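*Asks:* Sequence first, predicted coordinates after that:
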Amino acid sequence: MSQSQFSLLGKRRFLPFFVTQSLGAFNDNIFKQSLILAILYKLSIDGDRSIYVNLCALLFILPFFLFSALAGQFGEKYPKDKLIRMIKVLEIVIMVVGAIGFLFNHLSLMLAALFAMGTHSALFGPVKYSILPQHLHENELVGGNGLVEMGTFLAILAGTIGAGVMMSATHYAPIVAAAMVSVACLGYLASRGIPPAAAASPDMRLNWNIFSESWATLKLGLGQTKAVSRSIVGNSWFWFVGAIYLTQIPAYAKDFLYGDETVVTLILTVFSIGIAAGSMLCERLSGRKVEIGLVPFGSMGLTVFGLLLWWHSGDFPQDVQANNWLAILGYGQAWWVLLDILGIGVFGGFYIVPLYALIQSRTPEKERSRVIASNNILNALFMVVSAIVSIVLLSVVKLSIPQLFLVVSLMNIAVNTYIFKIVPEFTMRFMIWLLSHSMYRVEHRDLDLIPDEGAALLVCNHVSFVDALLIAGSVRRPIRFVMYYKIFNLPVLNFVFRTAGAIPIAGIKEDKAVFDRAFERIAHYLKEGELVCIFPEGKLTTDGEIDTFKSGMTRVLQETDVPVIPLALQGLWGSFFSRDPNKGVFRRLWSRVTLVAGPALTGEQSQPARVRERVAELRGAVR
């Protein structure tokens, strides 16, 4: 029985890292938010205070441009557990400098510490995401990323709120100083529990030229496979969208909800809870595997709830005095706004977690840290562009903040349409995911018998036109399906089959060229160590029973000797896509389907008749 992703919090290979990174995010925001509040309300400053607030944002993000490429090299050259501990020691030193700045109201010292803290975060980023695939199993990667995203956003929220509470005290400086240094020390102590994570490329020669290396790192990331490179772009687009929402929330709460500071905190809380909930739900919705089909789902949700936020933002009742958070909750319209904010957060989690997991799982280990570093550089660039776009649309074009949300939602459609067009695998996986979570309730039994790596021939009974889609949506590894060419050419489904690299086959008398080419491709994919799935009956069942297995699988095994994994589909007969004459249009909608796997068969056991017997045993009496 599969364990919840929360079980990772009880494992040494994850918990110390999780605590370390959460405390780092918490401390980042305690320091940054306390500094901003000090500039706005506490320090004696001549001139426009907003200039210093914007300078804070620049100083924190600038190191991601300057040092991410160097951080990527560090993450591959040195053991990641030792590197994390060194970075945490650096955090203690930085926080001591920042604490002295607070104690003596020394703005320049605080700004220098902020830049150093941005450098600390830039150095930590590539290690943070590249260490996960070393300590987690493949079926834990989505859950682990979900926990990391949940921890990060809740830590950001806690740091933001905590800074506000501490800065409200009369003698705030010693409280803030003690908190920053204490959290940094706790982060270092937590990091000492992180298990060893070996260097991927210990012989790498470091390039200290940050400009040439940054360019080379960007090219490395964007030069990966289309799935990875466009996932990096999609990831950075999320931060573009997220930066706009987070930046505009204070002004939105004040000017459109007529609320005070507590309303800003309420909205940030709802948004953070949404991101955390979406990140947590990813594992359940993805079946504990890297399911990029959730990315289009997340993108759609971001657009829909962004449009709804624009729609619900007009004509909010205005009182003479600013509303606090309790007063805001007295308005029905405010609940719609908060629901929209929650929806943006939840679907943001659906969008971002699978992208991070895909980048980690499909990047070569020796390049993983640098690829993640390229992602961080691009994230920083997109966030700067988002600030410029916001300034232009709000100050030059004179859009309102809700209208800015509308424009961003429409831009989201355009950007993700481009990504999904370039990498149709996203759309294909979404269609598979949607099918297995709408018309069918798919349960799995013993799928862990399918090897995590290496070639194998999957053999299954053939009940409906969507058998391949249901199997593809259940098994963690990509599968090459062999299917009758007329099913392969079915409208709509053909897009899915082509994108998945399915192999069309015809009878030898129908089209010998297609027949021979199919066996050539099967042999090629098996020699490359891939999974190939065949339906040896050669046609859909017309009565729900398993027909004779044809000799084609014998030819496959003669050319490439690989283990045979028997599979059985239960419960599909009578569903909409089966050939049951009594199925009806809506009969057995949302059918309960079970996919069962059996132990590998080799030698004499892999003869067609023996394999058919085993598949029949797995299926049992449930057609």
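*Replies:* In hand now; what should we look at?
*Asks:* When you work out contacts or count neighbours from here on, use the C-alpha atoms and nothing else.
*Replies:* Noted.
*Asks:* Residue 373 and residue 216: what is the separation?
*Replies:* 11 Å (C-alpha to C-alpha, to the nearest Å).
*Asks:* More neighbours: these two, which one.
*Replies:* residue 373 (35 against 14; other C-alpha atoms under 10 Å).
*Asks:* hang on, the more buried one packs against residue 74?
*Replies:* No - using C-alpha atoms under 8 Å as the test, residue 373 is too far from residue 74 to be in contact (10.3 Å).
*Asks:* ok, the nearest residue in space to residue 580 that is not next to it in sequence - contacts?
*Replies:* Leaving out its chain neighbours, the residue that sits closest to residue 580 by C-alpha to C-alpha, 6 or more residues apart in numbering is residue 574, at 5.2 Å. Contacts for residue 574 (C-alpha atoms under 8 Å, 6 or more residues apart in numbering) come out as 580, 582-583, 587-588.
*Asks:* Just the element for the residue most central in space within the chain, please.
*Replies:* The chain has residue 353 as the residue nearest its centroid, 1.7 Å off, counting by C-alpha atoms, centre = their mean. Using DSSP states H and E, residue 353 falls within helix 332-362.
*Asks:* Please compare the first structure with the one that follows:
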Amino acid sequence: MSQFSLLARRRFAPFFWTQALGAFNDNAFRNAMIMLVAFQMALPDAQVSLYTNLAPALFILPYFLFSATAGQLAEKFEKTRIIRYVKLFEIAAMSIAAFGFFTHHVSLLLVVLFLMGVHSTVFGPIKYSILPQALERGELVGGNALVETGTQLAMLIGMIVGNSLMLIAGYGTLAASLTTIGIACMGYLASRAIPPAPATAPGLRFNWNPLSETWRVLRITHEDRAVFNAVLGISWFWFFGTVMIAQLPTYTRHVLGGDGSVNTLVLTLFSLGTGIGSLMCERLSRRRVEIGLVPMGAFGLTVFAVDLYFARPAVTAGVALNWTAFLAVPGAWRAMLDLTMIGAFAGFYVVPLFAFVQSRAPRERLSRIIAGNNIVNALLICIASAFGIGLTALGLEAPTIFLITGILNVAVAVYIFTLVPEFLMRFVTWVLVNTLYRVRVDGLKNVPDEGAALVVCNHVSFMDPLILMASVRRPMRFVMHHRIYDIPVLRFVFRTAKAIPIAGRQEDPALLERAFELVDEALANGELVCIFPEGGITRDGSIQNFRPGVDRILARRPVPVVPLALRGMWGSIFSRRDSALRRARLPRRFWSRIELVGGAPLAAGDANAAALEARVSELRGDKA
């Protein structure tokens, strides 16, 4: 099922349009206000500069003040009701804005800007914490991709519409007022169709002190190191984006030699790129939370940000070209491609991070963790603004700032991936499996999303654990022969995935006993453990007898057993077909079409080596 089918489902579509309309209104109002202040009120330059620099600060301030409170609200109360109150608040704010537009009351408009910041602050924790309640686990990536795409496009259209409305001679303020109020009303009507989303922590004791609650929310966000570093990654995305977008107007004028239409083109390509990258995440990840895309996104951001420094269209100084004339300039397409690809890799980067936080964080704390994420985001946005202003004050041009930001992105990515090797491990796994194979999966919903379970599978090649790791949504602890565990490069992947090395009784009895202890400990902790009961890679393509180790595991820890079978692996790369010397060699089949199929779980009492061997053989069929 395509991610776009979610737009036809009530559990997602009304929420999608509610948040998209809100993002549109935020940007339409802000840009209409800037157009009014900067171009229609004949204010001194110093006063215009004060207002335009004050505006972002006023919008971001509520994130510091009220994010922690908003997180509590989203946990303690039914979310849909809060969304409707937020949309009524938006209607009231836009009504006040209409009065400010007509009276040219700038101070009142700045108050409304602060109120819209409050609106976004309260809606933020709900925006991402409601998705795991409305969507299945396999829909999280697609849902996040649609939300990210919808938000980017709504923001872009809102900016364009806000600017355009104020340019209507004689009717600009009326058009802006009616549009923003109308969109707020449409958002409220859409919110009426959102299905109920029950409170995840109704017994939460509410803390009205924003300072102490902010500190508590940040502590909660920090408790799971992987989640916290995903939050840092998301916040870095906002830092990177803020620096890049802030330079675009001066970059458009002085480097691209373009007018306002070229600036609109630049923003459009950036937003479309982000939308395309976000939507591609579901296909690239096969509908699982694939954090292996994050390092690829970080790499792409750096490559194209650095290339943007070298992409210098051959424009004539002092000439402001419109967008059609600009596209005819030599070198223009290279700059446009860089901007589009920066957006696309931003999608690869941020969508899996949001899905990772949603899938990993406890449901009863997710809203507060999203609130903590928003606080850190706001801090990084402020630092990014100061960073951009500081580099500009030093006399650096926009392309140089792009170059510095791209290089800095490498350092931050290395830092995050060093702290959480799981990100890099997933990337290595994703690249290897998708380079060497074309994998079709079926029946993997039989693997439980939580709780202890044992997974058994036939063993055809050295790559089997990586294929399972890349295909099964839930992390698994693999039991594997210590020589495979120690293969260079793959050892990093297996160690990071907490694989369990094992040896034969005659080879290393101590390691064997240690492996069984670790398996039992993992199952006792509610983890998923995968074993290859044949005890080695097949040498003739047939399934070998399952050894009694599986019986020993189940006798000590009776848990459900999920049978899996690899099909089409025999003769693929790293299998042992045609190897006279009994070692893997380059095969005749590269980028093989293979399948991974799953069967219904067996209760521990019904599972033994013989029964599981028969079930896996049945699942594999004659596709060796």
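*Replies:* Now that the structure is in, tell me what you want to look at. What you see is a predicted model, and the numbers here were worked out from it, not measured in a lab.
*Asks:* so what number do they get for TM-score?
*Replies:* The TM-score (TM-score structural alignment, normalised by the length of the first structure) is 0.97; 618 aligned residues with a C-alpha RMSD of 1.5 Å.
*Asks:* Make sure I have this right: the residue nearest to residue 580 of the first structure is in a strand.
*Replies:* No - per DSSP: H, G, I helix; E, B strand; the rest coil, residue 574 of the first structure lies outside any strand segment and is coil.
*Asks:* Can you tell me how far it is from residue 436 of the first structure?
*Replies:* For residue 574 of the first structure, the distance to residue 436 of the first structure - C-alpha to C-alpha - is 16 Å.
*Asks:* now swap in residue 59 of the first structure and tell me
*Replies:* 47 Å.
*Asks:* residue contacts, residue 98 of the second structure?
*Replies:* Residue 98 of the second structure sits in contact with 173-174, 176-178, where contact means C-alpha under 8 Å, 6+ apart.
*Asks:* same thing with residue 344 of the first structure?
*Replies:* 271, 274-275, 301-302, 305-306.
*Asks:* Now tabulate these in a markdown table and tack on neighbour count, distance to residue 107 of the first structure and secondary structure.
*Replies:* Output for those, formatted as a markdown table (neighbours: other C-alpha atoms under 10 Å; distance: C-alpha to C-alpha, whole Å; DSSP: H, G, I helix; E, B strand; the rest coil):
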| residue | neighbour count | distance to residue 107 of the first structure | secondary structure |
| --- | --- | --- | --- |
| 271 | 27 | 31 | helix |
| 274 | 25 | 35 | helix |
| 275 | 31 | 34 | helix |
| 301 | 22 | 42 | helix |
| 302 | 29 | 39 | helix |
| 305 | 22 | 40 | helix |
| 306 | 25 | 38 | helix |
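*Asks:* Return the residue of the first structure aligned against residue 20 of the second structure.
*Replies:* Aligned counterpart of residue 20 of the second structure in the first structure: residue 22 (TM-score structural alignment).
*Asks:* what about the residue lying farthest from the centre of the first structure, is that helix, strand or coil?
*Replies:* Most distant residue from the mean C-alpha position of the first structure: residue 509, 47.2 Å away (C-alpha atoms, centre = their mean). For residue 509 of the first structure, the assignment made with three-state DSSP gives coil.
*Asks:* Map it onto the second structure.
*Replies:* In the second structure, residue 509 of the first structure lands on residue 506 (TM-score structural alignment).
*Asks:* which parts of the helix holding residue 353 of the first structure are buried?
*Replies:* 333-334, 336-361 (16 or more other C-alpha atoms under 10 Å).
*Asks:* gap between the closest residue to residue 605 of the first structure other than its chain neighbours and residue 457 of the first structure?
*Replies:* Leaving aside its sequence neighbours, residue 605 of the first structure sits nearest to residue 611 (C-alpha to C-alpha, 6+ apart; 6.7 Å). Distance from residue 611 of the first structure to residue 457 of the first structure, counting by C-alpha to C-alpha: 11 Å.
*Asks:* could you point out the longest helix in the second structure?
*Replies:* helix 45-76 (DSSP state H).
*Asks:* still on that earlier bit, which of the contacts of residue 344 of the first structure lies closest to residue 550 of the first structure?
*Replies:* Nearest to residue 550 of the first structure among the contacts of residue 344 of the first structure: residue 301, at 45.9 Å, using C-alpha to C-alpha.
*Asks:* What sits closest to that closest one if chain neighbours are left out?
*Replies:* According to C-alpha to C-alpha, 6+ apart, the nearest residue to residue 301 of the first structure is residue 347 (5.3 Å).
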